[in-house]
Structure formats: structure tokens, C-alpha cells
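>>> pasting a predicted model and its sequence here:
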Amino acid sequence: MKCIGLLGGMSWESTAEYYRLINREVARRLGGLHSARIVLASVDFAEVAALQASGDWDAAGRLLATQAARLEGAGADLVLICANTMHKVADAVQDAIGVPLLHLADATADAVRAAGITRVGLLGTAYTMEQDFYRDRLATHGLEVLVPDADDRAEVHRTIYDELCRGEVLDESHRTHLAIIERLRARGAEGIILGCTELELLLDPDADGSVPLFATTRIHARAAVDAALA
């Protein structure tokens, strides 16, 4: 079994889900007392969020690249950035290490295409929804990506940073996000990418929504196990 390096803390709420999901999937596949070989570098999200807000992505890239190199030094055979937004600096992270970076958008696009869907709505932070680093990566896989209107984008972003990253899961926000999903469906979205790992704390892919919801944390975790057991 290969060792999985988790670059987490963005936020720790979703990083905890990565750890749980990866270990549960390894146990499911191998049985018995098996668990995953994992090394974790968890950053201070307040520092990262400040760099995001100021637009200093170069500094954010250097911060994550340093941590990724430490993961490799600790024995990681592959690395995951446990956040959608921070894949904006994925190239800087990959350049800093000699082991593969398992890109979340690639794994997600594979899952969407496997479901026979080519037009998807994207929910995430404002950075993920409004900048091109994530949408363009999905487009290279043949996906057409729709994002909510400005007011809905602002509400999704607010919910992520003001509630979910702080461990708050509110019924009102759940209802609001179901309405946002419905508006994307009405515009032609055949499925919705939950393009922020915290959104899976609010929305249940097995029960919510009028179209399939693609849970990026679950997808990324399964892809990590695939790679570790290959």
C-alpha cells in the first residue's frame, strides 16, 4: 500500500472527512483491521484565507509547496490538496515534489463523465466559481460548466467561510442551497459539482437535490485509495 500525503487544514472540518473517508474505503476494500497509510500536514487556515483575500496566490503557493515537500520527506508516495480552491496553486505544489499530485478537478471530471453528464453546475468559494483555474480544468475534460448568478455566488461563499468552516451547519442555509441548485437545474445543469469540500457538511449527495450531486471530497478520497492500492 502506498502512503497518501494529505495537505489539509483548509479547513480542518473537511480534512477530518478526508481522513475518515480514506480509512473507511481502505477497510472496505481490504477488510479486517486494515487502514490507510497516511501522513498529514495541516496548515493554519487563517493564514491561507488571508492570502486568498489579498490575492497573494504566489505566497499561498509557496506555503503549500513547502508543506507538500515535507509530506514527501515523511514518506508520501502521492499528495492530495484537501481543498478545491487551493488547486489554484496546484502547479506550484507539483513543481515542489517528485511524487504525483492527485488533482481533485481531474478526479471529479472523471466521475461526472462516467455518469454520462457533460453540463454541470459548480458550487464553491467565489474564487472557484469566478476564476478560471478550476472551470478551465473541468472544460479540458469536455464539461460545460455553469455557475450561479452573482447573488447566489455571494451566498455560497458566505456560507462556506462564515458557517461551514466554523463547523456550523444551519437548516436555513441548507434550504437556500437547495434553491440555488434548483435554479442551476432550470438553466440546464444535469448535475452539480460540490466544488468546496465543506459543502458536503451541508448537502447530502444521496438525498438532496433534483439532479445528481458530485461530492468532491468523496470522489477525491476514492481516487486516493485507487492510487494507493494500485
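That came through, no problem. Everything numeric in this text was worked out from a predicted model, so none of it was measured.

>>> CA only for contacts and neighbour counts going forward, please
Noted.

>>> so how many other residues sit close to L194?
By the criterion of other Cα atoms under 10 Å, L194 has 22 neighbours.

>>> would you check that it makes contact with A215?
Yes - proximity of L194 to A215 meets the contact threshold set by Cα atoms under 8 Å, at 5.4 Å.

>>> give me the common contacts of these two.
The contact sets of L194 and A215 overlap at E200 (Cα atoms under 8 Å, 6 or more residues apart in numbering).

>>> okay, which residue is most central for the chain?
Residue closest to the average C-alpha location in the chain (Cα atoms, centre = their mean): N84, at 3.7 Å.

>>> next one for the comparison:
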Amino acid sequence: MKGHLKPMRRLGLIGGMSAESTTTYYQLLNQGVRARLGGLHSAELLLWSVDFAPIAQMQAAGDWARAGAQLAQAAHVLERAGAEAVLICANTMHLVADQVAAAVSVPLIHIGDATAGALVELGVKRPLLLATRFTMEERFYRARLEDYGLEPMIPGDGARERLHAIIYDELCQGVIDMGSRTAVMAMIERGRAEGADSVIFGCTEIGLLLEPESVGLPVVDSALAHVTAALDFALAAQA
């Protein structure tokens, strides 16, 4: 192990949306710290894992204010427990990111900024956004990407409904279906034909279904980009 390292910053994770992808965050953050620092190092983490079912009901009902209040309370508790930055471990719930950020004095590391930065580094312009219907259709996420000069694309109406169902009815419940994999790959091929030059895994569960190397276009997995941004923040004091 490297000696005389300054303490890393402690990260507060708001997870459970879904529990499947929160597990991925925990693994990647710890693997990332070990890769950067070596030896027995692991991440300094605090986790508040919500019950996703009530949150999903609020999403479906459009009750974003109440959902945001629950996540804001979680962020506040994480900060009081010692978190020096907060992550919402989901793309869709960044619709309430401003409400969550306002509840704390520490930074909220935004998944949209992390994803956009990774796309800019790849030198692409027109990413196909694969995500929940909320993330694809509402402006909060695409507008964030556009701020970086990107021109995000989304699948057609029917494909958006199918993808939304795959995420909630299968991936969030730990179900990996090869028929769904084929369907999502077809969405990507249609996007490529319409001018997409890259793909965003814009739901933190999509990486459970598809491997980036199988896509045939440059891919940014939003969960991986988010973790990288979080590691950069957590370990900045040790640079």
C-alpha cells in the first residue's frame, strides 16, 4: 500500500433505484479506488438505499415534487453523517437533482455532466439516448447534454415504450431476457441508420443487458461515467 496518503473524500450514495444497479455502483467504486491506490484500499462510502416501489409509483403519477423531497431528505441525512459529495445512483431521478442539491451544502455529482463529458472526450456529436421513458422524453437530461454541444437522439414512440417496459419489468427486477437484448440492439441499428454516431446507456441498468463492445458504435455507460467522476472527486485530495 502507498503510505502517507491524505484521506479520500467520503461519498454519499442515494441508491435503490434500482437495487440491481446500486450493487454495480458499490462494486465499481471500490474496484476503482483499489485500481488507483493499490493494495487493500477501498472507497469511503455512505449508502441510503430507498424502497423503489413507492418512488416508481410517484414517477408514474408525475408526483416528482414528493419523490424529490424523499431524495432530498436522504441527501441531507448523508451529509449529516459525513458525506462530502452526493450521488443519485440513477439517471431518471436526476429530474429532481436541483431539489436534492438545494438540500445540502456539499456538491451533487451530476450523472448528466459525467456522461456528457465522456461523450465529448470521444469526439462524438449525435448520441442515441437509451433510457426510461421519463429520461428520454423529458427535457432535463437532453438539455444537459445539449449544453455540451451534443445533439442527442431518442428512439421512436413504440421503441421508447418497449425500452421503458424492459427496464422496469425486467432489468430492475434482475431479469435478463435475450429477446429484449435483440430488441434493444434493433433500436440501436435504427438509430445508426438515422445518423447516430454513438450510444448512451442512459439507464444505469442497461449495462446489465448489453455489453458495450457488442454495440458497434462508441458507447458511454452513464453509470461508469458517473463512477469515474465520483472517483475523481473522492481522490482529488490525494493527487
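Done, it's in. Values in this document were obtained by computation on a predicted structure and should not be read as measured data.

>>> please identify the residue in structure 2 that aligns with Q52 of structure 1.
Aligned against structure 2 by TM-score structural alignment, Q52 of structure 1 finds its counterpart in Q59.

>>> which helix or strand contains the aligned residue in structure 1 for V106 of structure 2?
Using TM-score structural alignment as the criterion, V106 of structure 2 maps onto V99 of structure 1. Using DSSP states H and E, V99 of structure 1 sits within no helix or strand.

>>> what count of nearby residues applies to the nearest residue to V99 of structure 1 once chain neighbours are set aside?
Nearest non-adjacent residue to V99 of structure 1, counting by Cα to Cα, 6 or more residues apart in numbering: L78, 5.4 Å away. Neighbours of L78 of structure 1 under the rule other Cα under 10 Å: 23.

>>> relative to I176 of structure 2, how far out is the counterpart of L78 of structure 1 in structure 2?
Applying TM-score structural alignment, one finds that L78 of structure 1 aligns to A85 in structure 2. A85 of structure 2 sits 32 Å away from I176 of structure 2, going by Cα to Cα, to the nearest Å.

>>> also S18 of structure 2?
Distance, S18 of structure 2 to I176 of structure 2, using Cα to Cα: 14 Å.

>>> more neighbours: these two, which one.
More neighbours surround S18 than the other of S18 of structure 2 and I176, with 24 against 16 (other Cα under 10 Å).

>>> which residues touch the residue in structure 2 that R28 of structure 1 lines up against?
When structure 2 is aligned by TM-score structural alignment, R28 of structure 1 is paired with A35. Contacts for A35 of structure 2 (Cα under 8 Å, 6+ apart) come out as none.

>>> hang on, the earlier thing: pretty sure the match of V106 of structure 2 contacts E72?
Yes - V99 of structure 1 lies in contact with E72 (Cα under 8 Å); the separation is 7.2 Å.

>>> what do the two both touch?
L78, V79.

>>> neighbour count for those two, which is higher?
Counting neighbours by other Cα under 10 Å for V99 of structure 1 and for E72 shows that E72 has the greater number, 20 against 16.

>>> hang on, the more buried one packs against P100?
No - applying Cα under 8 Å as the test, E72 of structure 1 and P100 come out as separate, 10.0 Å apart.

>>> and the top helix by length along structure 2, how far from structure 1 on average?
Ordering each helix of structure 2 by length in residues (DSSP state H) puts helix 19-37 first. Overlaying structure 1 shows helix 19-37 of structure 2 at a mean distance of 0.3 Å from the equivalent residues (mean Cα distance after the TM-score superposition for structure 1).

>>> could you tell me where whatever helix or strand comes next after that helix falls in structure 1?
Later in the chain than helix 19-37 of structure 2, the nearest helix or strand by DSSP H and E is strand 45-49. The alignment of strand 45-49 of structure 2 onto structure 1 (TM-score structural alignment) covers residues 38-42.

>>> who touches stretch 35-42 of structure 1?
By Cα under 8 Å, 6+ apart, stretch 35-42 of structure 1 touches 1-10, 12, 22-24, 26-27, 67-68, 70-71, 74-76.

>>> and those, which of them are in helices?
Under the assignment DSSP H, those contribute W12, I22, N23, R24, V26, A27, Q67, A68, R70, L71 to helices.

>>> okay, the third one and E13 of structure 1: tell me how far apart.
So the one you mean is N23 of structure 1. Counting by Cα to Cα - N23 of structure 1 and E13 of structure 1 are separated by 16 Å.
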